[in-house]
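Visitor: sequence and predicted structure below; questions after.
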Amino acid sequence: MFEGKLDNFFISFIFLIGVSYAIGSINSSIIFSKIFKMQDPRDYGSKNPGATNILRSGNKLLAFATLMFDISKGILPVLLSYYYFENKLFVQIIGIFAVIGHIFPIFYNFKGGKGVATALGVILGFDFALGLICLLTWLITAFLFRYSALSAIVSFTFLPLYTWLSYESLAITSLYLVLSIVVIYKHKTNIKNLINNKETKIGRKNK
């Protein structure tokens, strides 16, 4: 009986990881741009298929829709996981695979976005208060400096600290530390642009 339960647990865990990765691999900015006959976001601005680059096209509504879709991609797998598992660590791992899917999507030759909105969705689904703190950190930084990339970098720099203060769990904090490193690394070009004062501010359209 125990072995049967263990097998069911393992199958459910692997299945949800696959579902989470597949959901994360769906890129709304590319899909929406095709539906509304707009230029592919991979061909202009930062060439990043995400909400911020869509905003650079001047289409605020489409940028908002992309943002909400990407956040939902993170929330949904986490909520599904809570239905099957009580252990937060397993839920966290499954959720993180949505971010991996967004960054390395199977549907787009493993070339995706930076994972910020989807990661925020994972955190909100995992712990709403923790996600809200990260979101507020992003908003405050964006309000003060007007750089989306800087806001993401600051938010994910503080995420491991916020997590430790909330849970005092080395395992949970370590997973979010790895997630933060990956997201920040994806901003390496933005970091260079920020240092050289070449980064585009929020709301500024492409020339």
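Guide: Arrived safely.

Visitor: drop to CA atoms for contacts and neighbour counts, all remaining ones
Guide: Noted.

Visitor: in the chain, which spans are helices?
Guide: Ranges of helices within the chain are 2-24, 28-35, 51-56, 60-84, 88-103, 116-126, 128-145, 148-167, 170-185, 188-195, based on DSSP state H.

Visitor: the shortest one - contacts with which helices or strands?
Guide: Where contact means 3 or more C-alpha pairs under 8 Å, 6 or more residues apart in numbering; DSSP states H and E, helix 51-56 is packed against helix 60-84.

Visitor: related to what we said a few turns ago, distance to Gly45 and mean neighbour count added to the helices of the chain, as a markdown table?
Guide: A markdown table is the format used below for those (distance: least, C-alpha to C-alpha, whole Å; neighbours: other C-alpha atoms under 10 Å):
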| stretch | distance to Gly45 | mean neighbour count |
| --- | --- | --- |
| helix 2-24 | 23 | 16 |
| helix 28-35 | 13 | 17 |
| helix 51-56 | 6 | 25 |
| helix 60-84 | 14 | 21 |
| helix 88-103 | 18 | 26 |
| helix 116-126 | 17 | 27 |
| helix 128-145 | 19 | 17 |
| helix 148-167 | 13 | 20 |
| helix 170-185 | 19 | 18 |
| helix 188-195 | 12 | 14 |
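
Visitor: before we go on, here's another structure to hold up against the first:
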Amino acid sequence: MDIFFWILLAFILGSLPLSVWVTRLAGKDPRTVGDHNPGATNAFKAGGKWVGLAALLLDISKAAAPVGLAYQIFDIRGIEMAVIALAPTLGHAYSPFLHFKGGKALAPVLGVWIGLTIWDVPLIALAGISLWFILLKNSGWAVLLTLAGMAVYIYFIRPDQMLFGVLGLQSVLLLWKHRKDLQKNPFRKKKDERNS
């Protein structure tokens, strides 16, 4: 299949504001609570645990599906795969369905790594973000240190230029989306300031 097809497919799937749609089915809107991002964290706040869980799984799946198909089934590699892997994250962060606004993209980033590595890198990412968020109480710094930990893991356990490329591209996007948090004291968390 044409590489541009995969990029477009991944971007469109990533751009679907599933957290918003699922939460609105429950009569709520995630953009009215928390930090007003249209992501899974605010879906939990607005709709409760089951709505939030559904939103989270959908936001992960919309990235895991195209990336997993392209990488695991169609065996796409190299820079082409790195761009495909970035596409759903960009779609989520700058959704055309939401006037090019979106969430902070942590759920689709996790989905991308599920598509690429199935379980080990996603587990490292989940463990890292959980630990650092508990210790630092600041989402931006938790993301930064988690990305650093993922880089170390990939370097020693999964040395692959394409994976480094994906992580590098994702890092630029995630750090940009968390730039305000990174300007704050990492040991203080503003009320209701969470990831999406």
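Guide: It's in. Fair warning: this is a prediction, and the values are worked out from it, not measured in the lab.

Visitor: of the helices of the first structure, give the one that comes closest to Gly203 of the first structure.
Guide: Proximity to Gly203 of the first structure (C-alpha to C-alpha) singles out helix 51-56 among those, at 6.4 Å.

Visitor: CSV please, covering the helices of the first structure and showing distance to Phe110 of the first structure.
Guide: Output for those, formatted as CSV (distance: least, C-alpha to C-alpha, whole Å):
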stretch, distance to Phe110 of the first structure
helix 2-24, 11
helix 28-35, 14
helix 51-56, 18
helix 60-84, 17
helix 88-103, 7
helix 116-126, 16
helix 128-145, 27
helix 148-167, 21
helix 170-185, 15
helix 188-195, 18
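
Visitor: and those helices: which comes nearest Tyr44 of the first structure?
Guide: Nearest to Tyr44 of the first structure among these is helix 51-56 (8.0 Å), distances taken as C-alpha to C-alpha.

Visitor: contacting residues for the residue nearest to Ile100 of the first structure when sequence neighbours are not counted?
Guide: Nearest residue to Ile100 of the first structure, sequence neighbours excluded (C-alpha to C-alpha, 6 or more residues apart in numbering): Tyr21, at 6.6 Å. Contacts for Tyr21 of the first structure were tallied using C-alpha atoms under 8 Å, 6 or more residues apart in numbering; they are Phe97, Ala98, Val99, Ile100, Gly101, His102, Pro105.

Visitor: counterpart of Tyr21 of the first structure over in the second structure?
Guide: Alignment note (TM-score structural alignment): Tyr21 of the first structure maps to Phe11 of the second structure.

Visitor: now do Asn87 of the first structure
Guide: Checking with TM-score structural alignment, Asn87 of the first structure has Arg77 as its match.

Visitor: quick one: the closest residue to that match other than its chain neighbours and Pro88 of the second structure, what's the gap?
Guide: Leaving aside its sequence neighbours, Arg77 of the second structure sits nearest to Tyr71 (C-alpha to C-alpha, 6+ apart; 6.8 Å). In this view, Tyr71 of the second structure and Pro88 of the second structure are 14 Å apart by C-alpha to C-alpha, to the nearest Å.

Visitor: ok, now Leu135 of the second structure?
Guide: Per C-alpha to C-alpha, Leu135 of the second structure is found 30 Å from Pro88 of the second structure.

Visitor: same thing with Asp75 of the second structure?
Guide: Distance, Asp75 of the second structure to Pro88 of the second structure, by C-alpha to C-alpha: 18 Å.

Visitor: wait, what's in contact with Ala82 of the second structure?
Guide: By C-alpha under 8 Å, 6+ apart, the residues touching Ala82 of the second structure are Met162, Leu163, Gly165, Val166.

Visitor: out of these, which comes closest to Leu182 of the second structure?
Guide: Val166 (21.6 Å).

Visitor: report the contact partners of the counterpart of the closest one in the first structure.
Guide: Residue pairing (TM-score structural alignment): Val166 of the second structure is matched to Leu175 of the first structure. Leu175 of the first structure makes contact with Gln92, Ile93 under the criterion C-alpha under 8 Å, 6+ apart.

Visitor: nothing else from me, thank you.
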